[in-house]
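Participant: pasting the sequence and the predicted model now:
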Amino acid sequence: MAGRPPFPPFDAGTAAQKVQAAEDAWNTRDPERVSLAYTEDSVWRNRDRHVQGRADIVAFLTEKWEHELDYALRKELWSFTTDRIAVRFQYECHDAAGQWYRSYGNELWEFTEDGLMRRREASINDRPISESERRIFGPRPEDERGVPFPVW
């Protein structure tokens, strides 16, 4: 089967693998690479923005990472069903003026049988932080995989 493993139906192990794969991809900050995990007509709600299709996903992520500098993300499996996954996440980045932010969010994902995401809904809140408050530095080290992160 072509597509993006692991494939539904998910169990705890494959759902966790899907979440870690998403985290790894997003931490590349490569819009083209990230977009390949989504169906050609994938539908997103990201904060107050609505995005549809891979071309829009690439444009959205390109714009995002032009403004959210040194972006580093952590995702954690919250819940799953056979073809849906709920995730909580945190990421840190700074703007061009050097102000750092920690963003907290929840995502709801729905997958096709070939493991591509057809729907993504993200609710996100941002909190300004000082550089000394940072705790996410680049991609997750191997020894931190599967380790929950603090709520704040």
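Facilitator: Happy to help now that I have it.
Participant: going forward, measure contacts between C-alpha atoms and count neighbours the same way
Facilitator: Will do.
Participant: and the residue lying closest to Asp70 once chain neighbours are set aside, what does it touch?
Facilitator: Closest residue to Asp70 in three dimensions, ignoring its sequence neighbours and counting by Cα to Cα, 6 or more residues apart in numbering: Cys93, at 5.3 Å. Shown in contact with Cys93 (Cα atoms under 8 Å, 6 or more residues apart in numbering): 68-72, 100-102.
Participant: please repeat the previous calculation with a cut-off of 6 Å.
Facilitator: The contact partners of Cys93, taken as Cα atoms under 6 Å, 6 or more residues apart in numbering, are 68-71, 100-101.
Participant: against that first model, consider the following:
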Amino acid sequence: MTTQNLRHPLPPFTSESAREKVRLAEDGWNGRDPAKVALAYTPDSVWRNRAEFPNGRQEIEDFLTRKWNKELDYRLIKELWAHSGNRIAVRYAYEYRDDSGNWFRAYGNENWEFDDNGYMASRHASINEQPIAEADRKFRWPLGRRPDDHPGLSDFGF
């Protein structure tokens, strides 16, 4: 394995490197590029996401393509919950609108497991969602990466 095939930070995670891994994942998902995001996962990565169970990068890319074609103006915040060895637990919230202009906020938790090269080998997500009024939106930065000075989940009490 060459250095260019490593996806830093690598396990075992410290508090600092786990927070960095979580922020990198958030940034990737906020970029909404399914092909690029899928590269963060092992070729045989296993997911559980609501009622879908994508396996491998191509199914992950297909899943994300469908997701972001449906969930417009998507903005996500992730926060480290816990870590140990090659595992990280996160909590998150995201907001989006559908093609009819209805806004939603989803809350969830994810359990991640990484291989030795820093690629995510498994992702188990539990997600709840609720409709919100446009006026109740909290995630109002321009599409893309969340600004460093934007409040996080704990700041909102989520």
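Facilitator: Sure, I can see it. Values in this document were obtained by computation on a predicted structure and should not be read as measured data.
Participant: so what corresponds to the residue nearest to Asp70 of structure 1 in structure 2?
Facilitator: For Cys93 of structure 1, the equivalent position in structure 2 is taken to be Tyr96, counting by TM-score structural alignment.
Participant: same question, Gly115 of structure 1
Facilitator: The criterion is TM-score structural alignment: under it, Gly115 of structure 1 has Gly118 as its aligned partner in structure 2.
Participant: so that match: helix, strand or coil?
Facilitator: Going by DSSP: H, G, I helix; E, B strand; the rest coil, the secondary structure assigned to Gly118 of structure 2 is coil.
Participant: isn't it right next to Leu10, touching?
Facilitator: Yes. The criterion here is Cα atoms under 6 Å, and Gly118 of structure 2 meets it with Leu10 at 4.7 Å.
Participant: when the two are compared, which one has more neighbours?
Facilitator: Gly118 (22 against 19; other Cα atoms under 10 Å).
Participant: from Arg105 of structure 2, how far off is the more buried one?
Facilitator: From Gly118 of structure 2 across to Arg105 of structure 2, the span is 30 Å (Cα to Cα, to the nearest Å).
Participant: after superposition, how close is the helix ranked longest in structure 1 to structure 2?
Facilitator: Longest helix in structure 1 by number of residues (criterion: DSSP state H): helix 12-27. If you overlay the two and look at helix 12-27 of structure 1, the average distance to its match in structure 2 is 0.2 Å (mean Cα distance after the TM-score superposition for structure 1).
Participant: and the next element down the chain from that helix?
Facilitator: Tracing the chain past helix 12-27 of structure 1, the next element assigned as helix or strand by DSSP states H and E is helix 31-35.
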